[in-house]
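> Sequence and predicted structure, then a few things I'm wondering about:
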Amino acid sequence: MNHRNKNNHLGRKCGHRKSLLSNMASSLIKKKKIFTTLAKAKALKKYVEPIITKSKMNTLHSKRNVFSYLRDKTAVLELFKDLFEKVRKRPGGYTRIIKTGFRFGDQAPLSFIELVDFNETYTSKKKIKSVRRSRKKNKKNE
């Protein structure tokens, strides 16, 4: 039985799993979208959401706490920039997982994990205005 075992171990030992999630989280923060398996994406979502919540307070203490998780200076600097201001206003749910299909070799389920506020497809407010054209017969020609 799997009672009280909330985290997915991903078939790795503790140190390997921590470094895997740390590297994936820093890649997600830098690139805003990464392509991975579904199990890793779900584990990454549980790992990166509290980190983004901690980045809401722009203090030295929170920067050091985030650095202890990410271990990447450029990702920490990116997370505390003004570019992430729209993420800080959100009360939670900073990431989105989109299932894309199955891997060719072993049929593992694949997915995208992305930061919600950086996808232009879903966040654009501009609507395309459609022009209605009607074909009416010309009465003069008849």
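Arrived safely.
> Please count neighbours and contacts with C-alpha atoms only from this point.
OK.
> if I look at residue 54, how far off is residue 40?
Look at residue 54 and residue 40: by Cα to Cα, to the nearest Å, they are 22 Å apart.
> next one: residue 51
Here residue 51 is placed at a distance of 17 Å from residue 40 (Cα to Cα).
> try residue 87
Separation of residue 87 from residue 40 (Cα to Cα) stands at 22 Å.
> List the contacts of the host helix or strand of residue 96.
Assigned by DSSP states H and E, residue 96 belongs to strand 95-102. Applying Cα atoms under 8 Å, 6 or more residues apart in numbering, the contact partners of strand 95-102 are 38, 41-42, 45, 49, 108-116.
> Grab the nearest non-local neighbour of the residue most central in space within the chain.
Most central in the chain under Cα atoms, centre = their mean is residue 114, positioned 2.4 Å from the mean C-alpha point. Closest residue to residue 114 apart from its sequence neighbours, by Cα to Cα, 6 or more residues apart in numbering: residue 33 at 4.1 Å.
> Go ahead and confirm that neighbour touches residue 94.
No - between residue 33 and residue 94 there is no contact under Cα atoms under 8 Å: 11.9 Å.
> Quickly list what's touching both of these two.
Counting by Cα under 8 Å, 6+ apart, the contacts common to residue 33 and residue 94 are residue 115.
> Check it against this one:
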Amino acid sequence: MPGTRKLGRSTDHRRAMLRAMVTYLLENGKIETTVTRAKEVRAMTEKMITTAKLDNLHSKRQAYSFITKEDVAKKLFDDIAPKYKDKNGGYTRIIKIGPRRGDAAEMAIIELV
């Protein structure tokens, strides 16, 4: 897995959380979360898009095993990956939006470019 941030969670919880966040980002195109989580989600999302650009059986099985919704994985191969066919990385953008009101955690918006 890309990145080494533990995010204060056990391995299973962290993996499930990141899978859900990557799925939601690919489904909706934008997420509001903390900066550290956004950096982890960016690494995994870019890896998924790069894998989907190959569009062979092996890459489809890898994507379907990671993304939690089947229709989102189909959208990844049909719509998202062809859009970035000529681009080598940099598929996402992180915009910092300031501290969260409750605990002053640094917040960010991560979106597909």
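That came through, no problem. Note that the structure is a prediction, hence the values are computed from the model and not measured.
> I'd like the TM-score for the two structures, please.
Here the TM-score for the pair of chains, by TM-score structural alignment, normalised by the length of structure 2, is 0.92; 111 aligned residues with a Cα RMSD of 1.2 Å.
> check contacts around the residue nearest to residue 114 of structure 1.
Counting by Cα under 8 Å, 6+ apart, residue 33 of structure 1 has contacts 112, 113, 114, 115.
> try residue 108 of structure 2
Contact partners of residue 108 of structure 2, counting by Cα under 8 Å, 6+ apart, are 32, 33, 34, 35, 38, 94, 95, 96, 97, 98.
> list the contacts for the second one?
To tie it back to what came earlier, the one meant is residue 33 of structure 2. Residue 33 of structure 2 is in contact with 107, 108, 109, 110, counting by Cα under 8 Å, 6+ apart.
> how many neighbours does the first one have?
Right, the one you point to is residue 107 of structure 2. When counting by other Cα atoms under 10 Å, one arrives at 21 neighbours for residue 107 of structure 2.
> What of the third one?
Around residue 109 of structure 2 sit 16 other residues, with neighbours defined as other Cα under 10 Å.
> corresponding residues in structure 1 for stretch 82-89 of structure 2?
Under TM-score structural alignment, stretch 82-89 of structure 2 corresponds to residues 85-92 of structure 1.
> Then stretch 53-69 of structure 2?
Against structure 1, stretch 53-69 of structure 2 falls on residues 56-72 (TM-score structural alignment).
> can you check stretch 20-27 of structure 2 too?
The aligned range for stretch 20-27 of structure 2 is 23-30, by TM-score structural alignment.
> By how much does the strand or helix carrying residue 47 of structure 2 deviate from structure 1 on average?
Here residue 47 of structure 2, judged by DSSP H and E, is contained in helix 35-54. Mean deviation of helix 35-54 of structure 2 relative to structure 1 after superposition (mean Cα distance after the TM-score superposition for structure 1): 0.8 Å.
> Name the residues of whatever helix or strand comes next after that helix that are buried.
For helix 35-54 of structure 2, the following helix or strand on the C-terminal side (DSSP H and E) is helix 57-66. Going by neighbour count (16 or more other Cα atoms under 10 Å), the buried part of helix 57-66 of structure 2 is 59, 60, 63, 64, 66.
> re the thing from before, which members of the contacts of residue 33 of structure 2 occur in strands, if any?
Among the contacts of residue 33 of structure 2, the ones falling in strands (DSSP state E) are 107, 108, 109, 110.
> Who's the closest spatial neighbour of the third one, skipping the chain neighbours?
Translated: residue 109 of structure 2. Nearest residue to residue 109 of structure 2, sequence neighbours excluded (Cα to Cα, 6+ apart): residue 32, at 4.4 Å.
> in a strand, that's where that neighbour is, yeah?
Yes - according to DSSP: H, G, I helix; E, B strand; the rest coil, residue 32 of structure 2 belongs to a strand.
> Does it touch residue 41 like I think?
No - judged on Cα under 8 Å, residue 32 of structure 2 makes no contact with residue 41 at a distance of 11.3 Å.
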